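Q: Provided below are the primary sequence and the corresponding predicted coordinates.
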Amino acid sequence: MDDRKRGVVLGERTVPFPSSISAEARAALERLVGEDGIPLNALYTMPAPDDRDAWMRLKAAADANYAAAVAALAGRLRSTVETIRIGDAVVHIATPHGAFWPERAFIDLHGGALVFGGEDACRVGAQMQADLHGTLCYGIDYRMPPEDPYPAALDDCLAAYRYVLERHHPSDIVIGGRSAGGNLALAMALRARDEGLPLPAALVLLSPQVDLTESGDSFEVNRMVDVVLPGSLMANHLLYANGADLADPYLSPLFGDLAGLPATFLQTGTRDLFLSNTVRLHRALRRAGGQAELHVFEAMPHGGFMGGTAEDRELSEEIARFVQARWRA
């Protein structure tokens, strides 16, 4: 029998919003679903990987949406930003307001499905991390397709990491990334190790996009249940890879040799399309002898509830605790 025919037939059913989460989190889920019960994000489709013009139009629209979203945060952030160029990479260096630890550094890699999320969103993300951790944050505004496919983004991350290593001891550096940024954070650690560079004190990977082949269970189980990321990103992956093997460890670091990596914080949610990415990575890190914390939040979709919910605040507190403990160590 064809393996695609072997599975659980669900038929038509409605997956309710649970009462097991905060009222704010439930409202955040409800806002992302239409009256017909279909996630609003499911209305958008990605262009074919070779349709450059369509990707450029989509990027422009996404950048405008990101800019509008982060504008509301700008007034609440206290850190200042200086933007520099390191080779082909743009880096936003955020400095906290008031007293801070100048010897410490947090490297922030933005999300955006490997295609979106740079510029304003990257800059504000760096400010958020500087405010959270009370330390310098280097937000890497890495190059992205269709203009610059793989390995441009990873090259930019390595160039920026070398720059940070010249100014901070590796034990004072933490690298964090959300979604696509989680992919690049882990791939950067693998490549840094392979090139003989010292590794940072820790990694913080939030719903990381570490399997571009989309082989995990949750890519089917949570399809359309994740209201933020309701379906496949394969078009993005093919665009990003530009013909390279999606299973290559620098593209899908879940499949790499994970021995010797620093302590890692992993976060996902029970409704996250990337739930399998995260739990599989946790087990792979543990099998490789590494230290890894796995935090799974009830009913949380990809990227969190993103509404200032109690769950989002709890996640921020857990990240801050983990990072501070690694720096103390």
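A: Yep, it's here.
Q: CA only for contacts and neighbour counts going forward, please
A: Noted.
Q: Now do the same for residue 77: helix, strand or coil?
A: Here residue 77 is coil, with the state taken from DSSP: H, G, I helix; E, B strand; the rest coil.
Q: just checking, it touches residue 131?
A: Yes. Using C-alpha atoms under 8 Å, residue 77 is in contact with residue 131, at 7.0 Å.
Q: Looking at these two now, which is surrounded by more residues?
A: Taking neighbours as other C-alpha atoms under 10 Å, residue 77 and residue 131 compare with residue 131 leading, 22 against 16.
Q: and residue 89, how far is that from residue 137?
A: According to C-alpha to C-alpha, to the nearest Å, residue 89 stands 15 Å off from residue 137.
Q: Hmm, I typed the wrong one, I wanted residue 107.
A: Distance of residue 107 to residue 137, computed by C-alpha to C-alpha: 6 Å.
Q: More neighbours: those two, which one.
A: Neighbours were counted for residue 107 and for residue 137 using other C-alpha under 10 Å; residue 137 has more, 31 against 28.
Q: Against residue 136, how distant is residue 55?
A: Distance from residue 55 to residue 136, by C-alpha to C-alpha: 34 Å.
Q: the longest helix in the protein is where?
A: Using DSSP state H, we find that the single longest helix of the chain is helix 52-74.
Q: That one: what's the following helix or strand?
A: strand 80-86 (DSSP states H and E).
Q: then this one, side by side with the first:
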Amino acid sequence: MTLRRVLGGLGAVVALVAAWRITTRRRALAAVSPELRHPVLYLPLNLIDAVTLAIGRRLPAVDSSIRPSIRAEQITVTAADPALTVVTYQAPARSEPSGALLWIHGGGTVMGTVRQGHAWCSRVADELGALVVSVDYRLAPENPYPAALDDCYRALRWLHANAIKFGIDPARIAVGGDSAGGGLAAALAQRAHDTGLPVRFQLLVYPMLDDRTVLRAEPHKRTIYTWTPMSNRFAWTAYLGHPPQEWDDRPYTAAARRANLTGLPPAWIGVGDLDLFYPEDMDYARRLREAGVECELRVEPGMYHGADALFDGKAPSMTAFRNNMLDALRSVLTKP
């Protein structure tokens, strides 16, 4: 009888805690645009160790299918160790030479695959008549810095070296990515600038730019966590090979660490005001402009991290957000 009472009491406590958490979560969700509310917001996944990472890697990705009019092909850039593969997307009747977009998928540098970008990459190829190349880069913690960036840089060099073969204009190559992919794209633009490899434009979608965000005592208060501070700490630690710290003099570890942004290619930065990366993205956009780099900044009210992937074509604000991304690329990829 005593054990039954204890178990009953524990059950009641668990129920009360769960109810409290749901109530607290509902209050926080009041800041979310009504059209962007989704059940996933009640169940944030925190990446904290190998077990939760394995679970995260097995979660089904948001449905992302290739447009029927687009031909997608997996290509081995090099079979040497380490091997690197990319996926190309193009319309069969693409006019040549065209512009090209090197796309880098998100996932905190620890998760994600090129498959999650199929819909977006094939849309760019279809509507802009561009060649799109998505990089299947190595993930951390198995492959820490600089593996992912090295893979992206190798893909960019390969694209330039094969410009004639693929019928693209090497002066119209843009780099872009979402979340961690956006952070890698920003670092790639910096490395390409320093090595004289031309990049026309950088499309940075709620980019993961600054490992020092982990060191902030308190994230900005309006954050809605689909990508949580704990996940951010785990991911940066996995990528860097050690916990983030104020000082890290290795080049291109985090795009926001670069002191001099002068001479970088024009940029588009889009982020929601409920995103964990909102402060670092706002700061990077400001610094780009102060350095004389043209930067279009789109801040979406009531948007949390990755909401466009959940609601593209379903919520007017996210359709407009994606359309703005496409318009930014159109202005640079379709004009010689």
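A: Arrived safely, thanks for sending. Being a predicted model, the structure only gives us computed values, none of them experimental.
Q: The second structure: helices as residue ranges?
A: For the second structure, the helices defined by DSSP H cover 2-28, 50-58, 118-128, 147-161, 163-166, 180-195, 229-240, 278-290, 307-311, 316-333.
Q: okay, those helices in JSON lines with distance to residue 301 of the second structure next?
A: Shown next, in JSON lines, are these (distance: least, C-alpha to C-alpha, whole Å):
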{"stretch": "helix 2-28", "distance to residue 301 of the second structure": "15"}
{"stretch": "helix 50-58", "distance to residue 301 of the second structure": "27"}
{"stretch": "helix 118-128", "distance to residue 301 of the second structure": "22"}
{"stretch": "helix 147-161", "distance to residue 301 of the second structure": "31"}
{"stretch": "helix 163-166", "distance to residue 301 of the second structure": "40"}
{"stretch": "helix 180-195", "distance to residue 301 of the second structure": "20"}
{"stretch": "helix 229-240", "distance to residue 301 of the second structure": "21"}
{"stretch": "helix 278-290", "distance to residue 301 of the second structure": "11"}
{"stretch": "helix 307-311", "distance to residue 301 of the second structure": "12"}
{"stretch": "helix 316-333", "distance to residue 301 of the second structure": "9"}
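Q: Out of these, the one nearest residue 255 of the second structure is which?
A: helix 180-195 (4.9 Å; C-alpha to C-alpha).
Q: Just the residues contacting that closest one, thanks.
A: 103-109, 148-149, 152-153, 175-177, 198-199, 202-209, 252-255, 263-265 (C-alpha atoms under 8 Å, 6 or more residues apart in numbering).
Q: likewise stretch 146-160 of the second structure?
A: Residues from elsewhere that reach stretch 146-160 of the second structure (C-alpha under 8 Å, 6+ apart): 77, 84, 86, 102, 104, 109, 135, 137-139, 170, 184, 187-188, 191-192, 197, 253.
Q: And that stretch, what's buried?
A: Of all the residues in stretch 146-160 of the second structure, those buried under the rule 16 or more other C-alpha atoms under 10 Å are 146-156, 159-160.
Q: Between all of those, which two are separated the most?
A: Farthest pair in those, by C-alpha to C-alpha: 146 and 160, 21.0 Å.
Q: longest strand in the first structure, by residue count?
A: In the first structure, ranked by residue count with DSSP state E as the criterion, the top strand is strand 101-109.
Q: actually the second structure, sorry about that
A: strand 168-178.
Q: chain center to that strand, what's the gap?
A: With C-alpha atoms, centre = their mean, to the nearest Å as the basis, strand 168-178 of the second structure stands 16 Å off its chain's centre.
Q: Likewise for stretch 148-163 of the first structure?
A: With C-alpha atoms, centre = their mean, you get 16 Å for stretch 148-163 of the first structure.
Q: Which residue range of the second structure does that stretch align onto?
A: Aligned by TM-score structural alignment, stretch 148-163 of the first structure falls on residues 143-158 of the second structure.
Q: Who are the contact partners of the aligned partner of residue 277 of the first structure in the second structure?
A: Alignment note (TM-score structural alignment): residue 277 of the first structure maps to residue 280 of the second structure. Residue 280 of the second structure sits next to 209-210, 213, 256 when contact means C-alpha under 8 Å, 6+ apart.
Q: which of those map to contacts in the first structure?
A: Using both residues aligned by TM-score structural alignment, their matches' C-alpha atoms under 8 Å, the first structure keeps these contacts from the contacts of residue 280 of the second structure: 209-210, 256.
Q: Make a ChimeraX selection of the buried ones in the residues you listed.
A: With 16+ other C-alpha under 10 Å as the criterion, this ChimeraX line picks the buried residues out of these:
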select :209,210,256
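Q: Which ones among the kept ones among the contacts of residue 280 of the second structure lie within strands?
A: Taking DSSP E, every one of those sits outside strands.
Q: check contacts around residue 279 of the second structure.
A: Neighbouring residues of residue 279 of the second structure by C-alpha under 8 Å, 6+ apart: residue 220.
Q: what does the one 3 residues further on give?
A: Contacts for residue 282 of the second structure were tallied using C-alpha under 8 Å, 6+ apart; there are none.
Q: Show me what residue 107 of the first structure lines up with in the second structure.
A: In the second structure, the residue matched to residue 107 of the first structure (TM-score structural alignment) is residue 102.
Q: wouldn't its match be in contact with residue 134 here?
A: Yes. Using C-alpha under 8 Å, residue 102 of the second structure makes contact with residue 134 at a distance of 5.9 Å.
Q: wait, residue 285 of the second structure sits on residue 271?
A: No. Residue 285 of the second structure is beyond contact range of residue 271, at 10.9 Å (criterion: C-alpha under 8 Å).
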